[in-house]
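1. sequence-free structure coming up:
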């Protein structure tokens, strides 16, 4: 009986929120491809959420098969003229048999700019989704902020060693202005063991304090551990004047765009720290960790789950723009080469590149999943 209860809690508390978040992100990504492809005059044979056997579906009046498949870890849009769902290969003999008008409706027969726009539309749709979600959340709930005024300097911290004092107002870090305490945390967290210069206001003086954030393992309310850069300053209600900032519709969109941009820059900061050895690779998570995070955010409410969806949407959009064959970014690289050369990359070269790309993506998935499994066992 206990097993059934645990299984039910897993399905409702973890699996269902994960599938809702993933389906939303995948649907919007593929809809970006679909809408721009259709707008460009390219025919679509299938729009699928998931892979594998079809569970349900229907045909629309344009001849597109809309379907839901058994393995809900992704999706695809298949265009006319594609031999496979990745648009990576073409049945040339079938294309040669088409009339010029029919060929123009195929993906490989479309103009270069139409193919590039159709491919780029997927990741762009992910960014738009994230901005829209953040904008709605900021419009409805505002944003909780605090002034970057120090109420406490932790003993033995980088800030104490540098000479920061209680009451100091942080003005800038490395010349970048900071308006809120979150700005400080965001900038410092991705710079462990990197020298920074903190500018503070102390009375009528402006002082610069060089320091190096310490790489510190932190644990969130759910027990998840992460390594971040920390300088050891804290604010409180009195010093930081905690308050909720409200936004109008246009302001919320702008703030949503800024929030999405922070995720992009944070991702590149993490990659550079990973290469430099300042952060561990075990923080790279896969589907298990995403599912776990979905369940955890669901316990905090719909707003928290939507915020996670927005963050993941940016990450998936950015991942798809990486210049790796089989990803959207890899296709765009091939189109850029085609634009320069005046002709497509040869089929043999494309085949080799796609094989390498598949190997890289699968290796990344295996590594991320291994991290997820290791994390689960470390908690037992």
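-> That came through fine. Every value quoted in this text rests on a predicted model; they were computed, and no experiment measured them. Numbers count the residues shown, from 1 in each chain.

2. When you work out contacts or count neighbours from here on, use the C-alpha atoms and nothing else.
-> Will do.

3. now the helices: where do they sit in the stretch 51-200 of the chain?
-> Taking DSSP state H, counting those that start in this stretch as the criterion, the stretch 51-200 of the chain carries its helices at 92-96, 100-104, 112-141, 158-162, 181-189.

4. so which of those helices is the most packed in?
-> helix 112-141 (a mean of 22; mean count of other CA atoms under 10 Å).

5. How far does it sit from its chain's centre?
-> Distance, stretch centre to chain centre, for helix 112-141: 12 Å (CA atoms, centre = their mean, to the nearest Å).

6. How about stretch 139-150?
-> That offset, for stretch 139-150, works out to 23 Å (CA atoms, centre = their mean).

7. Then stretch 326-333?
-> With CA atoms, centre = their mean, you get 17 Å for stretch 326-333.

8. before we move on, what about stretch 64-80?
-> Counting by CA atoms, centre = their mean, stretch 64-80 is centred 21 Å from the centre of its parent chain.

9. cool, and stretch 21-31?
-> With CA atoms, centre = their mean, you get 13 Å for stretch 21-31.

10. alright, now check it against this:
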């Protein structure tokens, strides 16, 4: 149960902040956001506030902000169409009832002669019992009512594609950006609460079966020198140890003011095929009461480090050094979360921050249906000086989405085989 809760919290936070980036910048640009969704598939919870419906959906494979204009708008009032109109106090059309008109006793039914519900916002038509053509002005926040369900209209200036290229680009880029911001904030909180590494040549926690513990070293020992070389920073210590796998070294230390000498043989750890480095099984020293500035610096350093690490792994995947079997989907992430959750809240926060960076990077890849793919189309639009045909772009994104879903199925099946069928 703890794993389920941890997974829901982490997944929910990653998707929420990603979509929040899209949502905030869309609203800032004046775009009508019809839905803010966490998850995909059937709704399990929904409520509406102002003009946006907020939903939680069944499948934990993403989320979305449904912005007006991204999909074809709802209803086109063609000539001859009969629609019921309800008016507000300003005598402008507030509701357009498509069917079940008998539910609204105050409706004025109009046969449409001409209508523009995007730019000019008017309906011209003949009201029942009247022979003269009338013009009705539509309110900017008017709604369609079909089968009892209300849907707000989206005037052209509230639609995504009406906005400048810069506003559209930042709205899409803001989603991945928020994942990096979230990771930075989480790392910063970890640093502030748990402590941040320092460069002091002091031994932190020791692994019970590590070479340092077996040689008699203790947490808090200050390393003065190794093999006669002076050690003034933690990086000096690690550099010398890494250069001496399976080779005994002499370590001069200070323990409670007393100088002592120990013989330590670093274990050999393979980092690449044929390459080994030394490890003695000890963590670096931690500043347990860091200043806010230290915590901020730590958050930035950790975000930068894991960003580079994920890009490196992505490069190996592209060049074939990793195979698709190395990828994990929701099932693999759940199992990893289960393992990490058993090691403490700080490690779980650390894991969530890494996943957030990973989500941000994956979404920035220039692939159809991803944020990076949409940004790529914006780049082409900037070069051409005009947008690509929306139908062609939509088809590319549709095919890309289908392929991504296929990849998700393959990765999930690999996870199931790895964790449950072996």
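-> That came through, no problem. Because the structure is a prediction, the values reported are computed rather than measured.

11. Can you lay out the helices of the stretch 51-200 of the first structure as JSON lines showing distance to residue 299 of the first structure?
-> What follows is the helices of the stretch 51-200 of the first structure, written out as JSON lines (distance: least, CA to CA, whole Å):
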{"stretch": "helix 92-96", "distance to residue 299 of the first structure": "52"}
{"stretch": "helix 100-104", "distance to residue 299 of the first structure": "50"}
{"stretch": "helix 112-141", "distance to residue 299 of the first structure": "17"}
{"stretch": "helix 158-162", "distance to residue 299 of the first structure": "35"}
{"stretch": "helix 181-189", "distance to residue 299 of the first structure": "24"}
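
12. and residue 39 of the first structure, which of these is closest to it?
-> Residue 39 of the first structure lies closest to helix 112-141 among the helices of the stretch 51-200 of the first structure, at 9.1 Å (CA to CA).

13. so that closest one matches what in the second structure?
-> Helix 112-141 of the first structure lines up with residues 165-194 of the second structure when matched by TM-score structural alignment.

14. repeat for stretch 313-320 of the first structure
-> Using TM-score structural alignment, stretch 313-320 of the first structure pairs with 356-363 in the second structure.

15. post-alignment, that stretch versus the first structure, mean distance?
-> Taken over the aligned residues, the distance from stretch 356-363 of the second structure to the first structure averages 0.5 Å (mean CA distance after the TM-score superposition for the first structure).

16. Quick one: distance of that stretch to the chain centre.
-> Counting by CA atoms, centre = their mean, stretch 356-363 of the second structure comes out at 6 Å from the chain centroid.

17. Would you mind pulling the contact partners of it?
-> 14, 18, 175-180, 182-183, 303, 306-307, 310-311, 370-372 (CA atoms under 8 Å, 6 or more residues apart in numbering).

18. State the distance from the counterpart of residue 369 of the first structure in the second structure to residue 333 of the second structure.
-> Following TM-score structural alignment, the counterpart assigned to residue 369 of the first structure within the second structure is residue 412. Distance of residue 412 of the second structure to residue 333 of the second structure, given as CA to CA, to the nearest Å: 10 Å.

19. again, but for residue 306 of the second structure
-> In terms of CA to CA, residue 306 of the second structure sits 17 Å off from residue 333 of the second structure.

20. Helices along the stretch 201-350 of the first structure, start to end?
-> So, for the stretch 201-350 of the first structure - with DSSP H, counting those that start in this stretch - the helices run 237-240, 249-276, 287-300, 302-320, 328-341, 347-378.
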